[in-house]
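Q: Attaching a predicted model along with its sequence, questions to come.
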Amino acid sequence: MAPRVLISDKLSTAAVQIFKDRGIEVDYEPDLGADKEAFAARIGDYDGLAVRSASKVTEKVIAGADKLKVIGRAGIGVDNIDVPAATKRGVIVMNTPFGNSITTAEHAIALMLSLARQIPAADVSTQAGKWEKNRFMGVEVTAKVLGVIGCGNIGSIAADRAQGLRMKVIAYDPFLSEERATDLGVEKVDLDELLRRADFITLHVPLTDKTRNILSREALAKTKKGVRIVNCARGGLVDEEALREALDSGHVAGAAFDVFAVEPAKENVLFGAPNVICTPHLGAATTEAQENVALQVAEQMSDYLLTGAVTNALNMPSISAEEAPRLKPFVSLAEQLGSFAGQLTETGIKGLRLEYAGDVAEMNTKALSSAAIAGVLRPLLEDVNMVSAPAVARERGIQIEEVRREQQGAYENYVRLTVQTERQERSVAGTVFSDGRPRLIQIKGINMEAELAPHMLYITNEDTPGFIGALGMVLGNSGVNIATFNLGRQTRGGDAIALVEIDEPLASDVLEAVEKLPHVKQAKALAF
């Protein structure tokens, strides 16, 4: 029986034709996704679901999707899809991460120019029969400094277009290497320097815990007086209340927003502020972009439903059905090693080295490396997936090296990941035991056997008597229950590591108390 696909949002008819040409039955019902009850009632009949942003693919919808194998999002953001619920049900979630990059970058540049010359307000005034030539005094962008926050796929295109306008471009991006910055013709700076120097600021980062309110009240206070801010990325990156105050005071000369903390934005604190331009999330709204992402998602879904090939999946690497059973535990290991290293990395990454020893060296290491790279990048780039991760790393000039070798040491198989930053190298190694569960076996050259858990505390310290007791007292007095406690050290009295599994996420004040303990060099709360 031919697979069946439901398209529940407005999608290019060319996508419908691709499904049909590949022998897949397709129902195009572009208004169904807006009707929650009808949508949930119908989804159980289909193997595939293609959506844009209007369809809310909630846990309830997925729970009733007994046949569903794949969800395809025509676009990059999957805020409208419950990815954990899909994963739990074994449903692959795909997106099209690069289909609308040019369109979004162009919209940011268009808003910047409109802001510089107050074009929307001048248009309204002129069409109202006024001739307020002196009211709309603008500024040139030539020779001005554009600060790009996030220099990935979209940010690098915006930087290129700005250079065509003869702007000086500076960029803040923890994953941007000096070599990649040189290739792009931008100057890599830290966030404070960008805020201090930029005449215009444009944001091109995803919304994560680390980027939420990246332009906070404190950050806005550090900006140059008269700065103009453009956000075509995600709502929530800028403290809208603080920005309104800065606009009213004149410290910020103007702002152009395509995205808002709450959407649809029927009302917002920025509305009505002086020299503010607002558009209704139009970043990807061009004929070309809509066509590109629709064609991509139709091809990707068809490939998976007909051949099992996986492309641009957020919750599964690119591996064949034959490889899956053998690779699955090692994919999990690689992703855990990457996540562990990524959460501990705070400076720009120059390179990643992946070392495969034993039988694992004969496997599909490309999939394993993709999983590890995604794990490293995901703490700052939540939209990255196991397929797009290598391309994202390349865009940021991160060098990827794979080393395969025969069995060495006590373990039949192991994977070692080394992260090379501007300051140091840090490595972590792991293996898969006979129970099929991944284990860490070495951290920064210190041998240790540990299984990763949802909530963990990682500590590096000097090996001194009484430290473990002091740590236990801090956690105990704070009501933190220890599930497992793993220790390792280089030499007596030398560097030591503690990896503690705890039952709940660690509160910030408890982490601060741990950091203040004597002999602690670093303490981090980790989540897996």
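A: Great, that's in hand. Numbering: from 1, shown residues only.

Q: C-alpha only now, for contacts and for neighbours.
A: OK.

Q: Walking through the stretch 51-200 of the chain, point out its helices one by one.
A: Assigned by DSSP state H, counting those that start in this stretch, the helices in the stretch 51-200 of the chain fall at 59-63, 83-88, 101-117, 119-127, 153-164, 178-184, 191-197.

Q: Columns distance to residue 231 on top of those helices, output as CSV?
A: Shown next, in CSV, are the helices of the stretch 51-200 of the chain (distance: least, C-alpha to C-alpha, whole Å):
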stretch, distance to residue 231
helix 59-63, 30
helix 83-88, 26
helix 101-117, 7
helix 119-127, 17
helix 153-164, 11
helix 178-184, 21
helix 191-197, 15
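
Q: could you redo these as JSON lines and give each row mean neighbour count and distance to residue 267?
A: Shown next, in JSON lines, are the helices of the stretch 51-200 of the chain (neighbours: other C-alpha atoms under 10 Å; distance: least, C-alpha to C-alpha, whole Å):
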{"stretch": "helix 59-63", "mean neighbour count": "18", "distance to residue 267": "29"}
{"stretch": "helix 83-88", "mean neighbour count": "17", "distance to residue 267": "29"}
{"stretch": "helix 101-117", "mean neighbour count": "22", "distance to residue 267": "20"}
{"stretch": "helix 119-127", "mean neighbour count": "14", "distance to residue 267": "19"}
{"stretch": "helix 153-164", "mean neighbour count": "21", "distance to residue 267": "28"}
{"stretch": "helix 178-184", "mean neighbour count": "16", "distance to residue 267": "38"}
{"stretch": "helix 191-197", "mean neighbour count": "19", "distance to residue 267": "28"}
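
Q: A further structure is provided below for comparison with the first:
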Amino acid sequence: MAPKVLVSDKLSETAVQIFRDRGIDVTFDPSIGKDKEKLAQIIGDYDGLAIRSATKVTAKLLDNAPRLKVVGRAGIGVDNVDIPAASKKGVIVMNTPFGNSVTTAEHAIALMMAVARQIPEANASTHAGKWEKSRFMGSEVTAKTLGVIGAGNIGAIVCDRALGLRMKVIAYDPFLSEERATKLGVTKVELDELLARADFITLHVPLTDKTRNILSAEAIAKTRPGVRIINCARGGLVDETALAAALKSGHVAGAGFDVFEVEPATDSPLFGLPNVVVTPHLGASTTEAQENVALQVAEQMSDYLLTGAVQNALNMPSVTAEEAAVMAPWVKLAAHLGSFAGQLTEDPIRAVNILYDGAVAEMNLDALNCAVIAGIMKASNPDVNMVSAPVVARERGVKISTTTQGKSGVFDAYIKLTVVTEDRERSIAGTVFSDGKPRFIQIKGITIDAEVGQHMLYTTNEDVPGIIGTLGQTMGENGVNIANFTLGRSSRGAEAIALLYLDAQPPADVLAKLKATGLFRQVRPLEFDMA
């Protein structure tokens, strides 16, 4: 059955057609995003939800969406999506961070020029029939210092455009390396230095607890007199009341704002000030940008629903379509290893250690880690998936560590999982054979070669004669067919294990008969998801 996607906000017809062309059953209803009740009534029928900013994806809405796998936001901001709630539900949240980057950067430059030359005020005056040439004395940007707060994707484009205007550019960004700064042609500085040196300041960072009011009253007081401040990023980065006071006092010469702490902004301390240029969140509002982000989100959602490729997800490691194809058997193996450990571990898990050996160590380990953790957590919570499992693990205080190493044994690659509880460690290793099928190759340090099946039986015992016969006879007498039988032991007369691949899981009374023989320390039925 084809995946079903609901487009609940305005998206271009070309983007909607992408879903259709890819074989996805798409419903285009751009008005429903504003109708919370109706959206909640129908969302349960869909695997994907494509939105802009009107649709609010809340925890309550997600409770009504048992089938939902992915939410795609055409644009950068995801303030209208409850990402923690989506993660707990196992729903991937994607955005399109690059589709409107140029447009937003250009708007920042446009606001800077408009503020520097007082264009809106001069325009209004001239339309009014006045000719106030001497009133609107502007300021050149050439040779001035632009301070860029946040040199990520959009900030980097602003830096490039400013350098083209022959400005001196300094940047504050904790994640900006000296090498990257050199490549951009900017000087990396600390925030206080930027405030003290910049003639113009432009912000290009997300709104987080660390960046909220990054330009506070205290920070604004540190700026050089006559500075001009531009914000096309997020409302809340600048203390609007403090900025208004600084504009009125003349310490700040002008400001250009496209975003506000409360939107839609019908009132702000900045409104009505003659040295302020304001626009209604137009950073991404160009025909090209709107088309780009719509096309991107349609392609991304289609790729995920059809091939498992993950791009620009905010709560899941990205996996390209090429990676997804190559990694598919390894992801399945990782899930099986986690499932084995999870089904056998009854005590609270304190730590999970994952070793990647050989070729698999070069793959997307974040995605493989998610598969391992999901396998473990499914034993106690069947609704967990690769998105929600890391959240569940963190909530339970499970420490996850990853180690990689070059090829060290007879296999070109393998994964070894060790689960640590208060009293013990349990380990299992596996590989993928040339036929693409996962195999268990080691349990508790005992070498084996076991094909993975949906129904399996795991036993441990002392290495004594009669184990094979007892298992075979008991299964046979009760009509349980053995598809594959694997044995292993640590040494002669020491601990031994058996792993049986069965056509059906034996009933409880059959397991009881095995335990009653006194030959087995453990008799554990196991189930694996082979889908």
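A: On my side now, so go ahead. Note that the structure is predicted; figures quoted are calculated from it, not measured.

Q: nearest to residue 264 of the first structure, of the helices of the stretch 51-200 of the first structure?
A: helix 101-117 (18.4 Å; C-alpha to C-alpha).

Q: Indicate which one of the helices of the stretch 51-200 of the first structure is closest to residue 12 of the first structure.
A: Residue 12 of the first structure sits nearest to helix 101-117 of all the helices of the stretch 51-200 of the first structure, at 16.6 Å, using C-alpha to C-alpha.

Q: rewinding a little: can you say which of the helices of the stretch 51-200 of the first structure is nearest to residue 14 of the first structure?
A: helix 101-117 (19.4 Å).

Q: on average, how far is that closest one from the matching bit in the second structure?
A: For helix 101-117 of the first structure, the mean deviation from the second structure after alignment is 0.4 Å (mean C-alpha distance after the TM-score superposition for the first structure).

Q: Now do that helix: which elements does it pack against?
A: With contacts taken as 3 or more C-alpha pairs under 8 Å, 6 or more residues apart in numbering; DSSP states H and E, helix 101-117 of the first structure sits against helix 153-164, strand 227-231, strand 252-257, strand 276-278.

Q: Next SSE downstream of the shortest one?
A: Using DSSP states H and E, the helix or strand that follows strand 276-278 of the first structure towards the C-terminus is helix 287-307.

Q: can you give me how far that next one is from the chain middle?
A: 22 Å (C-alpha atoms, centre = their mean, to the nearest Å).

Q: Okay, buried residues for that helix please.
A: For helix 287-307 of the first structure, a neighbour-count test (16 or more other C-alpha atoms under 10 Å) marks 289-302, 304-305 as buried.

Q: which bit of the second structure covers that helix?
A: Per TM-score structural alignment, the counterpart of helix 287-307 of the first structure in the second structure is residues 287-307.

Q: That stretch vs the first structure, mean deviation?
A: Mean for stretch 287-307 of the second structure is 1.0 Å (mean C-alpha distance after the TM-score superposition for the first structure).

Q: Can you show me the strands along the stretch 1-150 of the first structure?
A: Remark: strands assigned in the stretch 1-150 of the first structure by DSSP state E, counting those that start in this stretch are 4-7, 25-28, 48-51, 70-73, 92-95, 145-149.

Q: re the thing from before, including distance to residue 449 of the first structure, could the helices and strands packed on helix 101-117 of the first structure go into a markdown table?
A: Formatted as a markdown table, these follow (distance: least, C-alpha to C-alpha, whole Å):
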| stretch | distance to residue 449 of the first structure |
| --- | --- |
| helix 153-164 | 38 |
| strand 227-231 | 45 |
| strand 252-257 | 49 |
| strand 276-278 | 54 |
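
Q: Identify whichever of these lies nearest to residue 477 of the first structure.
A: Residue 477 of the first structure lies closest, by C-alpha to C-alpha, to one member of these: strand 227-231, at 44.0 Å.
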